[in-house]
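Novice: Here is the input, now give the coordinates:
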Amino acid sequence: MASALSEESDRTLKVLHVDDDPMNLRVVQEILGAYGHLAVMAASGPEALSRLSTERFDLMLLDIHMPGMTGLEVVEALRARAGAERDTPVIALTADIYSRRPAEYLALGFDDFVSKPILVTDLMSAIRRHTTPAHVKLARTG
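Specialist: Down below sits the predicted model:
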């Protein structure tokens, strides 16, 4: 898998993955690690927002259904901030594919959507869409 990454980018990404399920955190950490990326895990929305206040991330993977503070509430709070972290690309992760269409997640402030169970190809395609130099350039100028 790492060879596929090296063909596309030699940059290691720092990804914040937010999920209340320890098994989901572990699986995504393994996937990202196999591609040479660093996964920083957070088990709740408040923990994620706290980390975003003090650390820079290339991307956030955010579970939608979490107790206490949902992924929707996290992305709303993030986008309302004044700091640079408000522009962090956020990919929604959820097994609930029936309550909203992917386009609705975009309207709510997410940059992309990946359904669970996570397929490696879907996850890595979504990550590439939001971390390639062309996307970063468009985000800064657009």
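Novice: make it CA atoms for all contacts and neighbour counts henceforth
Specialist: Fine.
Novice: Centroid-nearest residue for the chain?
Specialist: Residue closest to the average C-alpha location in the chain (C-alpha atoms, centre = their mean): residue 61, at 2.2 Å.
Novice: any idea which helix or strand carries that one?
Specialist: strand 59-63 (DSSP states H and E).
Novice: how distant is the helix or strand just after that strand from the center of its chain?
Specialist: Past strand 59-63, further along toward the C-terminus, the next helix or strand under DSSP H and E is helix 71-80. With C-alpha atoms, centre = their mean, to the nearest Å as the basis, helix 71-80 stands 13 Å off its chain's centre.
Novice: Next, the structure of the following sequence, for comparison with the previous one:
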Amino acid sequence: MEEELHVLAVDDNLIDRKLVERILKISSCKVTTAENGLRALEYLGLGDPQPTDSLSTNSVMKVNLIITDYCMPGMTGFELLKIVKQESSNLKEVPVVILSSENIPTRINKCLASGAQMFMQKPLKLSDVEKLKGHVLNYRS
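Specialist: Just a heads-up that it's a prediction; the model follows:
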């Protein structure tokens, strides 16, 4: 039996986030969502959680894949990618996929050069997830 893929989906748009979550669940992935880059970092144990925050570092679960929107207020998907891929990060091996509604080649190249596994156009489709799962499972073996 193959290991269930645990995906962290990050998007500031609720509808986009729900869409990604639904497609991933149809593809039998475990999904955790975050509404912005800072929440994603907290979840991953890389942020500065507030002392009163219920997200303690002990609750950090292993994710196998991060899917993040590129354009978000506060912290872009690109900034999140850079933090996850830092040398000091214990998550730098986790594949990061960037989603964007804009097809801007310089942006795509910048993300891929900074360690993104893939760059995909919104909206995410079921066929994209199947392709992704293949990529991630190959990436891990």
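Novice: What value does the TM-score take for this pair?
Specialist: Superposed pair, TM-score by TM-score structural alignment, normalised by the length of structure 2: 0.81. Supporting alignment: 127 aligned residues with a C-alpha RMSD of 1.8 Å.
Novice: one step back: whereabouts in structure 2 does the strand holding residue 61 of structure 1 align?
Specialist: Counting by TM-score structural alignment, strand 59-63 of structure 1 pairs with residues 65-69 of structure 2.
Novice: Please spell out which residues along the matching stretch are buried.
Specialist: For stretch 65-69 of structure 2, the neighbour count (16 or more other C-alpha atoms under 10 Å) marks 65, 66, 67, 68, 69 as buried.
Novice: Make a markdown table from the residues you listed and add distance to residue 37 of structure 2 to it.
Specialist: Output for those, formatted as a markdown table (distance: C-alpha to C-alpha, whole Å):
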| residue | distance to residue 37 of structure 2 |
| --- | --- |
| 65 | 15 |
| 66 | 11 |
| 67 | 11 |
| 68 | 8 |
| 69 | 9 |
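Novice: Out of these, flag the one nearest to residue 7 of structure 2.
Specialist: Nearest to residue 7 of structure 2 out of the buried residues of stretch 65-69 of structure 2 is residue 65 (C-alpha to C-alpha; 4.8 Å).
Novice: The closest one against residue 4, yeah?
Specialist: No. Residue 65 of structure 2 sits out of contact with residue 4 when judged by C-alpha atoms under 8 Å, with a separation of 11.2 Å.
Novice: Is the counterpart of residue 131 of structure 2 in structure 1 inside a helix or a strand, and which specific one?
Specialist: Using TM-score structural alignment, the partner of residue 131 of structure 2 in structure 1 is residue 125. Using DSSP H and E, residue 125 of structure 1 sits within helix 120-131.
Novice: If you count neighbours, what's buried in that helix?
Specialist: 123, 126, 127, 130, 131.
Novice: and the second one, what does it touch?
Specialist: Remark: with contacts taken as C-alpha atoms under 8 Å, 6 or more residues apart in numbering, residue 126 of structure 1 is in contact with 91, 112, 113, 114.
Novice: Excluding sequence neighbours, find me the nearest residue to the last one.
Specialist: Okay, so that is residue 114 of structure 1. Leaving aside its chain neighbours, residue 114 of structure 1 sits nearest to residue 93 (5.1 Å; criterion: C-alpha to C-alpha, 6 or more residues apart in numbering).
Novice: Where does the one you found sit: helix, strand or coil?
Specialist: strand (DSSP: H, G, I helix; E, B strand; the rest coil).
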